[in-house]
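# Got a predicted structure here, sequence first:
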Amino acid sequence: MSAPDNEAGTALEEIVAGDDAAGARLDQWLATALEGLYSRSRLQALIRDGHVTVGGAAVTEPKRKLLVGDRVRLTPPEPEPAEPRGEAIPLAVLYEDDDIIVIDKPAGLVVHPGAGNPAGTLVNALIHHCGASLSGIGGVRRPGIVHRLDKDTSGVMVAAKNDIAHRALADAFADHGRSGGLERAYKALVWGIPLRPAGTIEAALGRAGSDRTRRAVVPQGRPDARHAVTAYSVLERYDFAEDGKSDAALVECRLETGRTHQIRVHMAHIGHPLIGDRDYGAAFFTKANRLPAPLCETVSAFPRQALHAWLLAFDHPVTGERMRFETPLPADFSALINGFRAL
């Protein structure tokens, strides 16, 4: 075949599978047929998103086996804009001035655009709300962002509206409050009750195997190991189960470092994963079956990790004034806790 035209949004020349395609995986064969134009991982993503057809029908399984004579066509998607666009996404603004904006982020809202989330993020909402004032020092994909919460974690966040504020806040978060200027506290509902009413978890975090999105406790000497410290204290105990197999606790966690998924990984590491955490607490999901109705249904249906950033305090990056913001638990989290309290 001739060299393919890879203009985005335009179908590449149709490729007819030859004898070498018999029984081959679609993604592997296509990577060879396109002469390295796309990586195999990129082709897998394009196939899953429906951009490849075989015999005129969309195929979404990269492992699909080919037959001699199959007619394969790839139609790449339109390119994404180089910079995020403003979107009229509602924001719960707790405070705003010319330098910063503090919001109560709802669960389900991604902080900044990335793979799989090109739009509909907090950044898109901030661009629409703040306009041209939003700081760009964090890069075009993360204007104004100095810290983040996981998609399914709710709570207080601050963003910078100019470069001066951005630099000062970024330094404060990089320092992790060691100088006393930054304070962050979370509430988490976990399986089981920690033996000690308060404690500190100090365990390095790194990539969990080949999965780029997950983290795990790793040896301190590993090249990707990052020092991580979480202090926790038990706020409420729910020890109603005689066998102790469905006990739970409401804990407060305070960060001395700010690593990806830090609280979730650290609490799972000591045997108390967050309720609803499908990444780090999947092995505990059957515990909900031991709970009486309707709590069993409430816990089983809870769609996210039970984690809320209820407190954020910092020194204003320009005036130096002490700023402190607290937010109540969102309705779904409150309902979950009230179900345990009722027992």
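In hand now; what should we look at?
# can we go C-alpha only for contacts and neighbour counts from here?
Fine.
# what's in contact with the helix or strand hosting residue 325?
For residue 325, the host element (DSSP states H and E) is strand 322-326. Strand 322-326 is contacted from outside by 94, 156, 310, 311, 312, 313, 314, 315, 316, using CA atoms under 8 Å, 6 or more residues apart in numbering.
# 10 Å instead, please
94-95, 102-104, 155-158, 181-185, 309-317 (CA atoms under 10 Å, 6 or more residues apart in numbering).
# got a list of what the closest residue to residue 341 other than its chain neighbours touches?
Computed as CA to CA, 6 or more residues apart in numbering, the closest residue to residue 341 that is not its neighbour in sequence is residue 238, at 7.0 Å. Counting by CA under 10 Å, 6+ apart, residue 238 touches 191-193, 244, 246-250, 337, 340-343.
# Second structure for comparison follows:
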Amino acid sequence: MNEVRTIAVAADEAGVRLDRWFRRRWPHLGQGQLQKLIRSGQVRVDGARAKADARLEAGALVRVPPLPDAPPSERDRPLSSRDAAFARSLTLYEDDEVLVLNKPAGLAVQGGTKTSRHVDGLLGAWGEGLTRPRLVHRLDRDTSGVLVLGKSPQAAARLSGAFARRRAQKTYWAIVMGFPKPGEGVLDLPLVKRGVGDRELMVPAEPKEPRAEAAQTEFVTIARAGPRAAWMALRPLTGRTHQLRAHMKAMGHPILGDPKYGDEASRELSGDLKLQLHARRLVLPHPTKGTLVLEAPLSPEMREGFARFGFDEHEAAHDPFQGPGRR
């Protein structure tokens, strides 16, 4: 990367150390290289120098200086015309400031040591430098649905700020195991990360436990397939890692097709289903005008789940959390 970039910190990256934020995006950077860039002031946060252990706030603008290229096999390979066409085929909405994609299940949002194909790597389809869209929030690799990006540093900062101030209203659809009782409500259950590496999980925590993070999820059951499974609308009121998956497991109704948070019973019921979690709807302020109301059609993976349990997507209200259709 041979140009200076300004990247907005996404809402779910709030609290991450500056050096770790860099390593997540550019894992090929050596620690010595990164420390030199930070110490010399080439890296800045909101225009000011920052230390490697500084905790980032959502919406903060990080100045990223020119970085050494990663090996072509890992990052920054020139986009093929096929990849560029694929990236553009995901577009749900686009204007001069905002790009919205319908992220497919199985496609990571950002790269890592074992991930060479991801949304961030496809954004060159819209250009490089200041014209390259910027991520403002994330979805899990196996979660499909609405993903919003800013098309300028200013738009990205405003969008990130909307997520950080909880002005983004997110509605997910999920198929879970069992017959949830109560069928609607708010689960207020702090979460804490435990484990190492790929085995890290978010688990329930005591409110005063060190590193515990407050987490609230609003939920409503839209339809049931007898005692076997339920189609639910989930609204995260906070933005913790794997929050919905961890909360549904804690309720005793794990999301079907979840290899990480499922149990033996849910895995048996899931069979060959992939993760049944879809970012269906997002309502948030446009960076400069009005309100964005965005919906993603069901993914092929979710359609399989709906077909298996006899659910009809037209049964749900646009907003299952209010008005007719709430049950």
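Nice, I can see it. Because the structure is a prediction, the values reported are computed rather than measured.
# May I have the TM-score of the superposed chains?
The TM-score (TM-score structural alignment, normalised by the length of the second structure) is 0.67; 236 aligned residues with a CA RMSD of 2.3 Å.
# still on that earlier bit, need the contacts of residue 238 of the first structure in TSV with distance to residue 263 of the first structure and secondary structure, can you?
Output for the contacts of residue 238 of the first structure, formatted as TSV (distance: CA to CA, whole Å; DSSP: H, G, I helix; E, B strand; the rest coil):
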residue	distance to residue 263 of the first structure	secondary structure
191	14	strand
192	16	coil
193	16	coil
244	23	coil
246	21	coil
247	19	coil
248	16	strand
249	15	strand
250	13	strand
337	19	helix
340	21	helix
341	23	helix
342	26	coil
343	26	coil
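# circling back to that earlier point, so among the contacts of strand 322-326 of the first structure, which ones count as buried?
102-104, 155-158, 181-185, 309-317 (16 or more other CA atoms under 10 Å).
# how close does residue 101 of the first structure get to residue 158 of the first structure?
Note on residue 101 of the first structure: its distance to residue 158 of the first structure, by CA to CA, to the nearest Å, is 6 Å.
# any shared contact partners between these two?
Counting by CA under 10 Å, 6+ apart, the contacts common to residue 101 of the first structure and residue 158 are 93, 94, 95, 144.
# farthest pair in these?
The distance between the two most remote of these (CA to CA) is 16.4 Å, for 94 and 144.
# Could you tell me where stretch 187-194 of the first structure falls in the second structure?
Using TM-score structural alignment, the residues of the second structure aligned to stretch 187-194 of the first structure are 173-180.
# In contact with whichever residue in the first structure pairs up with residue 309 of the second structure, which residues?
Matched by TM-score structural alignment, residue 309 of the second structure corresponds to residue 340 in the first structure. Contacts of residue 340 of the first structure were listed using CA under 10 Å, 6+ apart, and they are 237, 238, 239, 240, 247, 248, 249, 250, 291, 295, 298, 299.
# Hmm, the first one is touching residue 244, no?
So the one you mean is residue 237 of the first structure. No: Residue 237 of the first structure lies out of contact with residue 244 (CA atoms under 10 Å); the separation is 11.6 Å.
# Now the common contact residues for the two.
With CA under 10 Å, 6+ apart as the test, residue 237 of the first structure and residue 244 both reach 192, 193.
# So for the two, which sits in the more crowded spot?
Taking other CA atoms under 10 Å, residue 237 of the first structure and residue 244 do not tie; residue 237 has more neighbours (18 against 12).
# Which parts of the stretch 101-250 of the first structure are helices?
Secondary structure of the stretch 101-250 of the first structure, counting by DSSP state H, counting those that start in this stretch: helices at 122-130, 163-175.
# I would like the range of the second structure that aligns with the shortest one, please.
Residues 119-127 of the second structure are where helix 122-130 of the first structure aligns, taking TM-score structural alignment as the criterion.
# Endpoint to endpoint, that stretch covers what distance?
14 Å.
# now stretch 114-131 of the second structure
Taking CA to CA as the measure, stretch 114-131 of the second structure stretches 27 Å from start to finish.
# before we move on, back to that, which one of the shared contacts of residue 101 and residue 158 of the first structure is nearest to residue 72 of the first structure?
residue 144 (43.7 Å).
# What is the equivalent residue in the second structure for that closest one?
In the second structure, the residue equivalent to residue 144 of the first structure is residue 134, according to TM-score structural alignment.
# Just tell me the aligned range of the strand holding residue 325 of the first structure in the second structure.
Residue span in the second structure matched to strand 322-326 of the first structure, by TM-score structural alignment: 291-295.
# wait, is residue 269 of the second structure part of a strand?
No: counting by DSSP: H, G, I helix; E, B strand; the rest coil, residue 269 of the second structure is not part of a strand but helix.
# my guess is it contacts residue 253, does it?
No: applying CA under 10 Å, one finds residue 269 of the second structure not in contact with residue 253, separated by 11.8 Å.
# Return every residue with contacts to both of the two.
Common neighbours of residue 269 of the second structure and residue 253 (CA under 10 Å, 6+ apart) are 176, 177, 178, 229.
# related to what we said a few turns ago, out of the contacts of residue 238 of the first structure, flag the one nearest to residue 177 of the first structure.
Among the contacts of residue 238 of the first structure, and counting by CA to CA, the member closest to residue 177 of the first structure is residue 250, at 24.0 Å.
# From residue 233 of the first structure, how far off is the closest one?
Residue 250 of the first structure is 9 Å from residue 233 of the first structure, where distance means CA to CA.
# Just give me the match in the second structure for residue 160 of the first structure.
Under the alignment (TM-score structural alignment), residue 160 of the first structure maps onto residue 150.
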